[in-house]
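Undergrad: Predicted structure and sequence below. I'll ask about it afterward.
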Amino acid sequence: MAITEHKDIEKGDNKGLEDLFEPFLDEKSKDFDSKKDDEKFVQNDSIAMVLISTAVAVCGSLEFGSCVGYSAPVQSDISIDLNLSVAEYSLFGSIVTIGAMIGAITSGRIADTIGRKGAMALSAIFCIAGWLAIFFTMQGSVLLDMGRFFTGYGIGIFSFVVPIYIAEIAPKNLRGGLTALNQLMIVTGSSISFLLGTVVSWRTLALTGLVPCILLLIGLTFIPESPRWLAKVGREAEFEYSLRKLRGSKANILAEADEIHATILAVKSLPKVRFMDLFDAKYIKAVIIAVGLMVCQQSGGINGIGFYVSETFQTAGLSSGKAGTVAYALIQIPVTILGVILMDKSGRRVLLLVSSSGTFLGCFLVGTSFFLKGQAIILAWVPILAVSGVLIFIASFSIGMGAVPWLIMSEIFPLHIKGTAGSVAVLVNWFGAWVVSYSFNFLINWSPAGTFWLFSGFCIITVIFVARLVPETKGKSLEEIQASINK
């Protein structure tokens, strides 16, 4: 039973929305002499606390999206108000990814030392400090960059601890749907920043970034700590209290408690993995797939386009980038929801192929629009092609390349190398995000058309990589996935 429980955690199977209304009682709880009214109470009690806890945790995901989306709508205003050069703004826009890299590297140890709630609280404090530093910047870029770095460090921890916390508190039949909320709320936070940035000043927008952090800090006082972490560190009384609070006061938690303890013992018995072990023939293909997908995700230009979308539209000839930025923001959320629905229906590999093909088309159209502008050919089509290309790109990215690489990474690694291999993949992802976001403005100044055609070339490489190396993981057990990789 312990191993089955852990497989479900890793796989994150999505179930239908009707599962949200199924009771969470274990089969062994049938020996309780409960009436139907009691069963309804248990169901509603447990659903309520799990959903409240998840809602609090995804405030961190909302904050993540707010930080990522901040730089796009404010580039022009900040650059003018603080007299920033292209290099200075590029550093400001991209330094969030440096902070996130460090946050991601340290997040595992932090979450294991002070708990999942403690890690989320620490992240919120760093983000609050960062936003206040940005708000109070008067001249120069030192305080501005420091604030951006702090918010990056905070979201680096959030990127690890929020999905971990949700997976550890959710019942099996809710785990897939609730963990998917993490990506959805990141996109929502980014879209909110884009939209607000078109109507408020950059200082006011920085203050709005405080809201998810404040809500999170308040909410953490009302929700339980992860019962799995409490069991891991030996706090048995708090473990039982937390699990009972999450499952309902009348639920029989004995069977699940036994499973959690057995899983923790099984994990502790596994050998520790060193970095060099990842190059073993048994694991190298899975590492190549996971790291390759992270490289493909970033090399298509998502962080450059996302961070500087308003400036891209203005470069293409729009009098104001606000209309395009609003459209960019609005399209992300419904397409991400569609991707979540299709993930367990059409399959991961199909979504990746469709998504990367769409990002190629989007980048190619934007590059073509800049080429036409540079050659002074059919200039009336330039803004239309630019906006259409960017919207096709973000819609295509949101339906597959945004979330699927992370899901596949969680499925292809054996349990005992998951922490080490996953950390490497996350580090590569954030490093790629920094390279793209920092170089984007320089590339645009070099050649706008060349920049987007370069991204479209990487998108073609992604199609080839997925077609040749990435396995379909839909509907397979973790053992079946790992066996198919090593054939």
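TA: Nice, I can see it.

Undergrad: can we go C-alpha only for contacts and neighbour counts from here?
TA: Will do.

Undergrad: quick one: the helices in the stretch 301-450 of the chain?
TA: Under the criterion DSSP state H, counting those that start in this stretch, the stretch 301-450 of the chain contains helices at 302-307, 309-315, 322-343, 348-375, 381-396, 404-412, 418-446, 448-469.

Undergrad: and these as JSON lines, adding mean neighbour count?
TA: JSON lines is the format used below for these (neighbours: other Cα atoms under 10 Å):
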{"stretch": "helix 302-307", "mean neighbour count": "25"}
{"stretch": "helix 309-315", "mean neighbour count": "22"}
{"stretch": "helix 322-343", "mean neighbour count": "20"}
{"stretch": "helix 348-375", "mean neighbour count": "23"}
{"stretch": "helix 381-396", "mean neighbour count": "23"}
{"stretch": "helix 404-412", "mean neighbour count": "22"}
{"stretch": "helix 418-446", "mean neighbour count": "20"}
{"stretch": "helix 448-469", "mean neighbour count": "20"}
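
Undergrad: which one of those lies closest to residue 36?
TA: helix 322-343 (32.4 Å; Cα to Cα).

Undergrad: Mind listing residues that contact that closest one?
TA: Residues from elsewhere that reach helix 322-343 (Cα atoms under 8 Å, 6 or more residues apart in numbering): 73, 180, 184, 187-188, 190-192, 194-195, 198, 309-310, 313, 351, 387, 390-391, 394-395, 398-400, 404.

Undergrad: before we go on, here's another structure to hold up against the first:
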Amino acid sequence: MASERNEATPLLQKKKNDRKKIRNSWLFVAAFSAVLGNFIFGYAMVFPSAVIPQLQMDKDPSMHMDVHQMSWFGSVFAIGAIVGGLSAMVMNDKIGRKHSIMISVIPSTAGFLMMAAANKVWLLLLGRLLTGIAGGITASSIPVYVSEISHPRVRGALGSGPQIMAVFGSLALYLLGLILPWRWLAVAGEVPVLIMLLLLCFMPNSPRYLITNNKRDEASRALQWLRGPDSNYITELNQIERSVNSQVGIQWSDLRSPFFYKPILISVFMRFLQQMTGITPILVYLQPIFEKTSISLKPEFDAAIVGGVRLCSVVIAAALMDKAGRKALLYTSAFIMYLATLTMTISTHQLSCDSRNITAEVPSAADAYGAMAGHAVSSGTIIPLISIMFIVFGYAMGWGPITWLLMSEILPMTARGVASGLCVVVSWATAFALTQIFMHAVEAYGLYAPFLFFCVICVLNIIFTAKCVPETKGRTLEEIENYFRTGRTFTIAES
């Protein structure tokens, strides 16, 4: 049997009865309490999709938007997310992941209330900015918190929780947009905010954060609560403590070490390429995109269908995360998006409708909204709907949830708070640029131009996955850290 062992064999063997010892429902309650923040994030991010069409038909002409205001309404959320990500870089290590998530309630509540009561466009923009700040904080804090409280056997499934809940939030917005006026959509956003705050009051801090701050007794109680009193949590606690004690604070000179710069660069580039697929502008402007393509169904119904497809795909990804492996899903995801964006490019390029900005041809944005929806419907216009469905399906299968999960898995403990905040800043700076440019690119060149760009990015994603991304399936956080330290193995020593 000894001959069967090799360099990639973990030195800490897992016992066969480990699986039954981690079946503690409190772990899933804690994870659910945290990822409610991602539900709010998903709801707030796609808010313009359902609201812009309603605003264009609002009786108050001061609430009507031209193309520049639409671009800012869609993209200012990303500016807020950058501010939130920068704030989380400090808060994650100073006050902990849980309390950082709880603080996001303040800008989130204020932002939704401001949009609900808005009587000027600038108030809507300010409300979007505040909800973006909350989104940046949660996007940086929640994946790290969930990863640090999870057992390795279920970290893949729980790690996909943030993406799943973000999808649930977006779908809730699309569905509520069918029945609620836009002001009540903002009011409805307050409900999950208050539920999250209430639940998190009873949840423990991350054991790793507690040990880092010399609170071993509290960390022991937290891990016992998360794993169950009959589990072998003391062994895991000792392993976490050894990992924390073996690390020192990061210095600028440390960035020359592959142990630090490789996982940081991989995480940053993954978040950059994730956004460059165009998923944010596609989701934010979903209904206006369908209006441009003259889909047979009403745009709000098309948006709800796409939201349902997105939800199904992330559930499938969660089920496959710890079976198929991270890299296999990233390959599949990028290839599906490549085919879908290529189809969308060809389809929209061949559409007979004029690619010029219709708002330039009509006296008001409200008239433009009606004009966009008034093109003759042809049998070929079902193709854009199918293409968008597969773009969203492909993204949610891999490049959506796995980039969040890998970020929390591969970043070194000492750099995790700062590096995760940096990833969020890079991600949302990219999202802001794309969301701001998207409508102007459509106006200048037609809908096919941005989708052609997204198609090229998908090819780059496949190459990046092959050359740079490690497989972390079934590995502990300590084994992953040791892989980047040695460059050749995932194994760790007992001492």
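TA: Cool, got the structure. Please read these numbers as outputs of a predicted model, since none were measured by experiment.

Undergrad: Can you pull the TM-score for these?
TA: Superposed pair, TM-score by TM-score structural alignment, normalised by the length of the first structure: 0.81. Supporting alignment: 443 aligned residues with a Cα RMSD of 3.0 Å.

Undergrad: on that earlier part again, distance to residue 77 of the first structure added to the helices of the stretch 301-450 of the first structure, as TSV?
TA: Output for these, formatted as TSV (distance: least, Cα to Cα, whole Å):
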stretch	distance to residue 77 of the first structure
helix 302-307	14
helix 309-315	11
helix 322-343	13
helix 348-375	24
helix 381-396	21
helix 404-412	34
helix 418-446	16
helix 448-469	21
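
Undergrad: Contacts only, for the residue nearest to the spatial centre of the second structure.
TA: The residue lying closest to the centre of the second structure (Cα atoms, centre = their mean) is residue 163, at 5.3 Å. Shown in contact with residue 163 of the second structure (Cα under 8 Å, 6+ apart): 38, 314, 396, 400, 401, 404.

Undergrad: which secondary structure element contains the nearest residue to the fourth one once chain neighbours are set aside?
TA: The shortest distance from residue 400 of the second structure to any residue that is not its chain neighbour, by Cα to Cα, 6 or more residues apart in numbering, is 6.6 Å, and that residue is residue 163. If you go by DSSP states H and E, residue 163 of the second structure is part of helix 161-176.

Undergrad: quick one: that helix aligns where in the first structure?
TA: The aligned range for helix 161-176 of the second structure in the first structure is 181-196, by TM-score structural alignment.

Undergrad: and if you look at stretch 112-119 of the second structure?
TA: Going by TM-score structural alignment, stretch 112-119 of the second structure sits over residues 131-138 in the first structure.

Undergrad: hmm, who's touching that stretch?
TA: Contacts of stretch 131-138 of the first structure (Cα under 8 Å, 6+ apart): 82, 143-148, 151, 203-204, 206-207, 209-210.

Undergrad: How far away from the center of its chain is that stretch?
TA: 26 Å (Cα atoms, centre = their mean, to the nearest Å).

Undergrad: which residue in the first structure lines up with residue 139 of the second structure?
TA: With TM-score structural alignment as the criterion, residue 139 of the second structure matches residue 159.

Undergrad: Superpose on the first structure and give me the mean offset of the helix or strand where residue 114 of the second structure lies.
TA: Using DSSP H and E, residue 114 of the second structure sits in helix 105-116. Mean deviation of helix 105-116 of the second structure relative to the first structure after superposition (mean Cα distance after the TM-score superposition for the first structure): 0.8 Å.

Undergrad: Residue 363 of the first structure touches residue 450, doesn't it?
TA: No. Using Cα atoms under 8 Å as the test, residue 363 of the first structure is too far from residue 450 to be in contact (10.3 Å).

Undergrad: and stretch 35-54 of the second structure, how far apart are its ends?
TA: 29 Å (Cα to Cα, to the nearest Å).

Undergrad: what range in the first structure does it sit on?
TA: Using TM-score structural alignment, the partner range for stretch 35-54 of the second structure is residues 58-77.
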